[in-house]
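Engineer: A predicted structure for the sequence below; I have some questions about it.
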Amino acid sequence: MDEQNQKLPEGIVIRFRDCFSVRYIQSASLFCRLGYELEKEYATTGTLSAEQRLRHEAFILNAIFSSVAFLESTINELWSDAADNAYFFSDEKNEALLQAVGEKWKNENYFDRTPLPNKYQKILEIGEKPLFEENDPDYSGIKDLIGIRNYLMHYRREWIVIQTDRTPGAHAETHAEKFERLLKNRFDENPLAPQNLPFFPDRCLGHGCAEWAVTTSLSFTDRFFRNLGLPAPYEGIRDELATR
């Protein structure tokens, strides 16, 4: 009898848990590398086809989306695994922590509508570990990254001002101006965008931004798990997370 067609005996239940956080960070890293390859080709040839430019934009946008999806799923997987007693890497040292995290997960008022960065802070709080400072580069970095993702995901059109009075209070700050203030000089600008275009989105959304999204996300979660004394779920695939 073909083994593939054999049926399980009645009463046998097979359960498994997926780990989408790993898939998301793998995807973000892959998109980042693909965007880099196109920018490298452009640096050599000085030209890209319309199709290649579209691919570049898709790779960069999806690297950003996948990086934030990684942050979201990482913390939710930790919460839910602790609640279901399904954290397979625990030992006596962190058993009490995971039990406390699981109990808090079951209390919807504790985390419901909690902003993503604060979910990480709450677990550190439960574990009586130092919280991230608001001005910590990794913590402020993921907050800015989440801000970009939220703007792009829930996009509403607005006027983009090329030249304006920079006097404070001269006009309401646009999203484009906000992102320029927060992100300019943090990473290399998009070499495919002419310099006369606005910083955001055109000159911002290149490989430099995608790479910053991936490395900042990983740096933040590395420190988070290290502070808790727990292994990072992506530890076994680090060699797959190159950004160029």
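Structural biologist: Thanks, I have it. On a predicted model such as this, the values are computed, not experimentally measured, just so you know. Numbering: from 1, shown residues only.

Engineer: drop to CA atoms for contacts and neighbour counts, all remaining ones
Structural biologist: Will do.

Engineer: Let's verify Arg113: helix, strand, or coil?
Structural biologist: Here Arg113 is coil, with the state taken from DSSP: H, G, I helix; E, B strand; the rest coil.

Engineer: Equivalent analysis for Tyr120, please.
Structural biologist: helix.

Engineer: how about the helices of this structure, start to end?
Structural biologist: 20-45, 50-83, 92-106, 108-111, 116-126, 137-153, 175-183, 207-228 (DSSP state H).

Engineer: what helices or strands is the last one leaning on?
Structural biologist: This points to helix 207-228. Where contact means 3 or more C-alpha pairs under 8 Å, 6 or more residues apart in numbering; DSSP states H and E, helix 207-228 is packed against helix 20-45, helix 50-83, helix 116-126, helix 137-153.

Engineer: how many degrees apart are the last one and helix 207-228 in direction?
Structural biologist: Taking axes from the mean of the first three to the mean of the last three C-alpha atoms, to 10 degrees, one finds helix 137-153 and helix 207-228 inclined to each other by 130 degrees.

Engineer: Show me how far helix 137-153 is from its chain's centre.
Structural biologist: Chain-centre distance of helix 137-153: 8 Å, with C-alpha atoms, centre = their mean, to the nearest Å.

Engineer: cool, the shortest one as well?
Structural biologist: In terms of C-alpha atoms, centre = their mean, the centre of helix 116-126 is set 16 Å apart from its chain centre.

Engineer: Please list the residues outside that helix that contact it.
Structural biologist: 71-72, 75, 97, 100-101, 111, 130-132, 139, 142-143, 224, 227-228 (C-alpha atoms under 8 Å, 6 or more residues apart in numbering).

Engineer: Just want the angle from it to helix 207-228.
Structural biologist: 20 degrees.

Engineer: Can you point out the buried residues in helix 116-126?
Structural biologist: Leu116, Pro117, Lys119, Tyr120, Gln121, Lys122, Ile123, Leu124 (16 or more other C-alpha atoms under 10 Å).

Engineer: Ala83: how many residues sit nearby?
Structural biologist: Residues within reach of Ala83, counting by other C-alpha atoms under 10 Å, total 19.

Engineer: and the comparison structure, right after this:
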Amino acid sequence: MTSSRNEEVEAAEAAAAAFNATVSLRSYLSTHHLYAARYLAQDANERERALASRAPLFDVRHQGLVLASITESVAFVEAAINEVYADVAEGRGSYVGQLSADCCSHMSTLWEAAGDRLQALDKYNLALSFANKPRLEEGANPYQDAKRLIELRNYVVHYKPHERTTDDPHRHEGALKGKFPENALMSGSGKPWFPDQAFGAGCAEWAWRSARSLAAQFSKRMDLRLNYEVADFGDPLPN
């Protein structure tokens, strides 16, 4: 939330208190998810660096930070597009006021009919189609990395135990290996690349940056500025 917005809220609350009125405020949680993912990745990196000299080592706090960054990154992807559709459907113009009436009509109809059932990436591309903007290319980034990130989140959140040998690569290995530095705490462990060597600070950093890249490309094509792009917490996201 920007400083000017804070001042507006404080003024509204003061006026409401004077007249014993109720103030309605709108929250955008997507930005909180993104910052959480960023801070979790930062903490994972600091812990990984601090413990690297003791490798190979499994550290449950480090793993918790990495897993949480992955899930928070996808929470941002999902919340960001939901906020756009909800703003359109409810006639909230703060972030979507420049969209055409035709685009808003299509988005509102879709949101009300199937908003809870559509996949997040489909919502992004459908919005672009409604606005007559180029869709995100499914075979290229940022779409591809966002898709892999969501699949990784699903693996973590809907985990099912399975057995395999060290010479039997997991399906996620082919999709993710080489995209980020390996977990330094598993160096020399002989453990499979996925998940042991994959779930490190590098993965956490890739996760939140991939999520932001998707949202940034979407907002650029839609000619919008999403909440995370205008919110001011006094600690800007690194480039």
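Structural biologist: Perfect, I can see it now. Keep in mind it's a predicted model, so treat the numbers as computed, not measured.

Engineer: Not counting its neighbours along the chain, what's nearest Phe200 of the first structure?
Structural biologist: Excluding the flanking residues, the one nearest Phe200 of the first structure by C-alpha to C-alpha, 6 or more residues apart in numbering is Ala176, at 5.1 Å.

Engineer: quick one: contacts for that neighbour?
Structural biologist: Applying C-alpha under 8 Å, 6+ apart, the residues near Ala176 of the first structure are Ile160, Pro198, Phe199, Phe200, Pro201.

Engineer: Just among the residues you listed, which is most surrounded?
Structural biologist: Result: Phe199 is most packed of the contacts of Ala176 of the first structure (other C-alpha under 10 Å), 22 neighbours.

Engineer: which one is that residue nearest to, not counting chain neighbours?
Structural biologist: Glu180 (6.1 Å).

Engineer: Looking for the alignment partner of that neighbour in the second structure.
Structural biologist: Mapped onto the second structure by TM-score structural alignment, Glu180 of the first structure lines up with Glu173.

Engineer: Next: Asp81 of the first structure.
Structural biologist: Using TM-score structural alignment, Asp81 of the first structure lines up with Asp87 in the second structure.

Engineer: Show me what counts as buried in stretch 44-62 of the first structure.
Structural biologist: Leu48, Arg53, Arg55, His56, Glu57, Phe59, Ile60, Leu61, Asn62.

Engineer: ok now it, how far from the chain's centre?
Structural biologist: For stretch 44-62 of the first structure, the separation from the chain centroid amounts to 22 Å (computed by C-alpha atoms, centre = their mean).

Engineer: Test my guess that Pro233 of the first structure contacts Val22.
Structural biologist: Yes: counting by C-alpha atoms under 8 Å, Pro233 of the first structure does reach Val22; the two are 7.2 Å apart.

Engineer: Tell me who's in contact with whatever residue of the second structure lines up with Asp18 of the first structure.
Structural biologist: Per TM-score structural alignment, the equivalent position to Asp18 of the first structure in the second structure is Ser27. With contact set as C-alpha under 8 Å, 6+ apart, Ser27 of the second structure has no partners.

Engineer: Buried ones among the contacts of helix 116-126 of the first structure?
Structural biologist: 71-72, 75, 97, 100-101, 131-132, 139, 142-143, 224, 228.

Engineer: which one is Thr216 of the first structure nearest to, not counting chain neighbours?
Structural biologist: According to C-alpha to C-alpha, 6+ apart, the nearest residue to Thr216 of the first structure is Asp138 (6.0 Å).

Engineer: That neighbour touches Ser219, doesn't it?
Structural biologist: Yes: using C-alpha under 8 Å, Asp138 of the first structure is in contact with Ser219, at 6.7 Å.

Engineer: picking up where we left off before, ok, which of the helices of the first structure comes nearest Pro9 of the first structure?
Structural biologist: helix 50-83 (28.1 Å; C-alpha to C-alpha).

Engineer: Tell me the spacing between the aligned partner of Gln121 of the first structure in the second structure and Leu226 of the second structure.
Structural biologist: Mapped onto the second structure by TM-score structural alignment, Gln121 of the first structure lines up with Asn125. Distance of Asn125 of the second structure to Leu226 of the second structure, computed by C-alpha to C-alpha, to the nearest Å: 16 Å.

Engineer: Does Ala175 of the second structure touch Arg148 like I think?
Structural biologist: Yes: look at Ala175 of the second structure against Arg148 with C-alpha under 8 Å: they come within range, at 7.1 Å.

Engineer: on that earlier part again, residue in the second structure matching the residue nearest to Thr216 of the first structure?
Structural biologist: So, by TM-score structural alignment, Asp138 of the first structure is matched to Pro142.

Engineer: how many neighbours does that match have?
Structural biologist: Neighbour number of Pro142 of the second structure under other C-alpha under 10 Å is 21.

Engineer: Ser210 is in contact with that one, correct?
Structural biologist: Yes: the pair Pro142 of the second structure / Ser210 is scored as a contact, 6.7 Å apart, by C-alpha under 8 Å.
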